[in-house]
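Asks: just to be clear, the model below is a prediction. Sequence and coordinates:
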Amino acid sequence: MSDRQEDRIRELEERIYCLEDIIQHVSEGVILTDQDCRITVFNPAKEKMEQMKAEDVLNKVSWEVYSHSNREISEHQQVLDTGVPILDAYRPHAYVGEAPVYIYYSTYPVMRDGKVLGVYSISRNESTLRELLYETLEHKRSLHVEDEEERAGRSLAKGTKFTFEDFVGCSPQIKQVIKDAQTIAGLDASILITGETGTGKEVLAQSIHNFGRGNKRFVAVNCAAIPDTLMESTMFGSVKGAFTGAVDSQGLLRAAEDGTLFLDEINSMSVAMQAKLLRALQERCVRPVGSMDEYPIQCRLICASNESAGTLLRDKLMRQDLFYRISDFILAIPPLRERKQDILELAEQLIRQYNREFHKNVTHMSEQLREYLLNSAWRGNIRELERVLRSLMLRVSEVEEELDVQADIGSLLGYEKAAAQGEASYLATTDLQETLRQIQMEIITHRLKENNGNISKTARDLGLQRQNLSQRIKRLELGDPL
């Protein structure tokens, strides 16, 4: 080998070393895959962003590392096949517990002589971007808040009755949810709200709409309340004669116009319908059932689920591609038991509301009632708190000023005080996931026994889709509950 060749090799080795050193120290996350979609580079910034170690992912195919249901969903595979970059994407690529970690990234092909040699992505952590977003939008948000009292006296958007003033809470968790919601309310981004039943998901959805698009239409639908056979025509519309009883209708996606469509309990939607909804959202147009014509849609989508984002993907309750399409931003409302400092503020607001509604004059709660409210588990969250206080308020006279514990408050809460105390210690176990698993097992097993093993009836009793219940039974390994 000549001296010139040796110098050239040394020069290339030094250049490679410099490039590798740069990749290891840049603040952006870098991942590189080869022609087989195997990961060859996974730098420290990427490790930190996605909570993964390079040693655990190197030489593995990317679509397996990210748990894609099939390789076609993998963006690196898509770019490898097409040679077309994916620019400015914003997706959750990792989870810390149940919380998604959002990453802003672009994916590019490595091209030479018209051939794709590999694919790489450059990413930035969502937390950094959120800080920048807050800096640019906080002033606009604060100005919007200043106008809130002035707008409160005006009529709300058709189909709504709530604003952020109705989304009560003084806990840091709720304050952050409200701040995030107000920040993104004016943006053209899809929002996924997660939270247990009764946490106020629709209140938050209406508040977001009235804060950002208050002069537009708000259309809401509970997906669990619509039979699968009618879901397509409900969403996309139909033409007369398309099926028995069909009439000309434009469907909810068009009815929302340039306002907001709120899809509650979207996780109850069948997989087949999820695929159709995904296409409509991607193409931004719908075709009514029985029609050959397509119509554009302009509405902003807000969806809600009583399952966490992590559960939706882990248990395959939602198509991964649809999840990414509807969750530009995720707002997770914590259950009432995790923000006990909000309980008394909520109770006081409800008392004022029921004073007006029932013509009462209650000014305060007894210490015994305050203690009882703080120590209860609130399995039904705010909805259960509303029911209990409503019942107590109905029992007091017009002249009583103190709201006190009633003898049968245990039955109002659905369990006796001793049972409530027992449940509180039960929930206090350090293994939260196992506790939740046991609770689900007990409830499902009890209902199945009552219904003699009839899954369809049990699903209806529990407010679940049959498919959803069957998946839970399998996941919990209940076997034959009878």
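Replies: Received the coordinates, thanks.
Asks: make it CA atoms for all contacts and neighbour counts henceforth
Replies: Fine.
Asks: tell me if F162 really is in a helix.
Replies: No: under DSSP: H, G, I helix; E, B strand; the rest coil, F162 sits outside any helix and is assigned coil.
Asks: which ones are touching it?
Replies: Residues counted as contacts of F162 (CA atoms under 8 Å, 6 or more residues apart in numbering) are V203, L204, Q206, S207, N210.
Asks: the same query, at a cut-off of 6 Å, please.
Replies: V203, Q206, S207 (CA atoms under 6 Å, 6 or more residues apart in numbering).
Asks: can you count the residues close to D248?
Replies: 15 (other CA atoms under 10 Å).
Asks: hmm, F236 and it touching each other?
Replies: No: D248 lies out of contact with F236 (CA atoms under 6 Å); the separation is 11.2 Å.
Asks: that older thread, just give me the closest of the contacts of F162 to K46.
Replies: Set against K46, the nearest of the contacts of F162 by CA to CA is S207 (36.0 Å).
Asks: can you name the residues that contact the closest one?
Replies: F162, T163, F164.
Asks: also this one, for the comparison:
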Amino acid sequence: MIDDVYYNLVTKIENFFDGIMIVDKDCVIRYNRLFINSDINLNEKNSIGKTPVDIWPNLTEETSTCFRAVKYGETTTNQVQTLLHASGREISAVDNTFPIVENGEIIGAISTTKFIDALTFRNNIDLSNLTITHANDLYMPHDIIGTSKEIELLKFKIHKVAQTNTSILIYGETGTGKELVAQSIHSSSSRKNHLFISQNCAAIPNTLLESIFFGTTKGSYTGAESKAGIFELANGGTIFLDEINSMDLNMQAKLLKAIEEKKITRIGGSAPKKIDVRIIAAINEHPQSCINENRIRKDLFYRLSGVQIEVPPLRERKGDIPYLTAHFIHHYNSEMKKNIEGVSPEVSAFLQAYDWPGNVRELKNSIEGAFNFASSNLIEKADFPRFYPLEGTSAISSGAEKADWFGFSSLNEGLEAFEKAFISKRGKQATSLANLAEDLKISRQTLNYKLNKYHLKLGTLGKF
């Protein structure tokens, strides 16, 4: 089905990108093609029937944009990725991935790639006339749902700071929508016709960040090619640096120098290049705790914190929950071809009482889950499988709404706790970082990402 329905789509847009990959609902590659000359062997013959994780061994299901698209319906826009090919070759690319939806069901995903080796980039691709239901346009302030005073203040701040070029620090809990705010600032600014590049600093080993930021010069090290970094690519636009507090302090110093001097020098190069880029950085905790724990340099913090924007957690703006619920119901009605009119009074009371530790993202996922079980025109309590342990008890008493059977507020939280404990325990017996990666059966790049994600220090994992 994928091959027939979307082949014309591929042939229409192949001239705008360096490569296109299409996967089915199981994330098995059904089409994969490069449109540029390359020594990377990625043709259909050797990739059909495999998954992106098979092709790029440093990816996992959670870091693969294709897997996230088919599992969660997630759209990825202008994300810079460093990919490790099975041949050992490292490749930096700008990725755009979209779920493919038919009759309300995700039947696959399409991923377009532009390699950073190629210096010509498009800002976006207009798929509005095609069958994909997820628009790739960047968010605007009106996409921020809510009428609470907290949201009105947030939109006011976005409008004001969009008129300037000052660097910005956004902080807020996981799931509050920090990238939505960053995109809204860019979309409302004079930079809106230039590139918006999002980079999660925790997703890339610190040893690679410098080349991703500033680019490389051919011959600067073994295998190095002339590549533009994201500062060059986003010239005139905006760079969003998420989880900046996970970045190595030495790399933070180099970032600060680039921001202050508005110049960058490629690795191995000697000629500095002027850059005009607005930096929007984000952290998922209070800035002061990052400073106190020496996870963000004070001088970088002072440079970025001239404008600080806090994205409020959902529990502090519960008046917005009915609006968000209605918005997500409308969204999933369209996507799943259903006609849900709202939620029952019992569910409405529960949604108001629950603390939502996963914030708007958790609410959205909960509504989506309930849609799969709803059998009437109202979402009932029974349509929320995760709340079954509360049967016979009040969902709003004794803090019960904050935890499920195992004491975690979500499956993700439980999985992350297990993963962190598992790595820590295995690390105590490992003799080296390479040995630990081998024992865990993951790549060193993936291990580095997880060490940064969970703030695990090598010294706590044994003698390395």
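Replies: All right, it came through fine. Computed from a prediction, not measured in an experiment: that's the story for all the values here.
Asks: quick one on the thing from earlier: tell me the one of the contacts of F162 of structure 1 nearest E257 of structure 1?
Replies: Of all those, Q206 has the smallest distance to E257 of structure 1: 16.0 Å, by CA to CA.
Asks: now the lengthiest helix in structure 1: which residue numbers in structure 2?
Replies: In structure 1, assigned by DSSP state H, the helix with the most residues is helix 3-25. Counting by TM-score structural alignment, helix 3-25 of structure 1 pairs with no residue of structure 2.
Asks: now whichever helix or strand comes after that helix: buried residues?
Replies: Next helix or strand after helix 3-25 of structure 1 toward the C-terminus (DSSP states H and E): strand 29-33. Buried residues in strand 29-33 of structure 1, defined by neighbour count with 16 or more other CA atoms under 10 Å: G29, V30, I31, L32, T33.
Asks: now do stretch 348-355 of structure 2
Replies: Neighbour counts over stretch 348-355 of structure 2 (16+ other CA under 10 Å) mark S348, F350, L351, Q352, A353, Y354, D355 as buried.
Asks: picking up where we left off before, tabulate the contacts of F162 of structure 1 (CSV), appending secondary structure and distance to A89 of structure 1.
Replies: What follows is those, written out as CSV (DSSP: H, G, I helix; E, B strand; the rest coil; distance: CA to CA, whole Å):
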residue, secondary structure, distance to A89 of structure 1
V203, helix, 29
Q206, helix, 27
S207, helix, 27
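Asks: related to what we said a few turns ago, need the overlap of contacts for D248 and F236 of structure 1.
Replies: With CA under 6 Å, 6+ apart, D248 of structure 1 and F236 have no common neighbours.
Asks: stretch 140-153 of structure 2 aligns to what range in structure 1?
Replies: Taking TM-score structural alignment, stretch 140-153 of structure 2 hits residues 163-176 over in structure 1.
Asks: just the residues contacting the matching stretch, thanks.
Replies: By CA under 6 Å, 6+ apart, the residues outside stretch 163-176 of structure 1 that reach it are S207, D342.
Asks: E196 of structure 1 contacts A304, correct?
Replies: No: counting by CA under 6 Å, A304 is not a contact partner of E196 of structure 1; they are 10.1 Å apart.
Asks: comparing the two, which residue is more hemmed in?
Replies: Higher neighbour count among E196 of structure 1 and A304: A304, with 26 against 19, using other CA under 10 Å.
Asks: that one in helix, strand or coil?
Replies: Here A304 of structure 1 takes the strand state, with states given by three-state DSSP.
Asks: I266 of structure 1 versus that one, what's the distance?
Replies: Noted for A304 of structure 1: a distance of 6 Å to I266 of structure 1, by CA to CA, to the nearest Å.
Asks: then E357 of structure 1?
Replies: From E357 of structure 1 to I266 of structure 1 the distance is 33 Å (CA to CA).
Asks: tell me which of those two has more neighbours.
Replies: Neighbours were counted for E357 of structure 1 and for I266 using other CA under 10 Å; I266 has more, 21 against 9.
Asks: quick one: what's aligned to the more buried one in structure 2?
Replies: Per TM-score structural alignment, I266 of structure 1 is aligned with I244.
Asks: tell me how many other residues crowd the aligned partner of Q406 of structure 1 in structure 2.
Replies: Using TM-score structural alignment, the equivalent of Q406 of structure 1 in structure 2 is A382. With neighbours defined by other CA under 10 Å, the count for A382 of structure 2 comes to 14.
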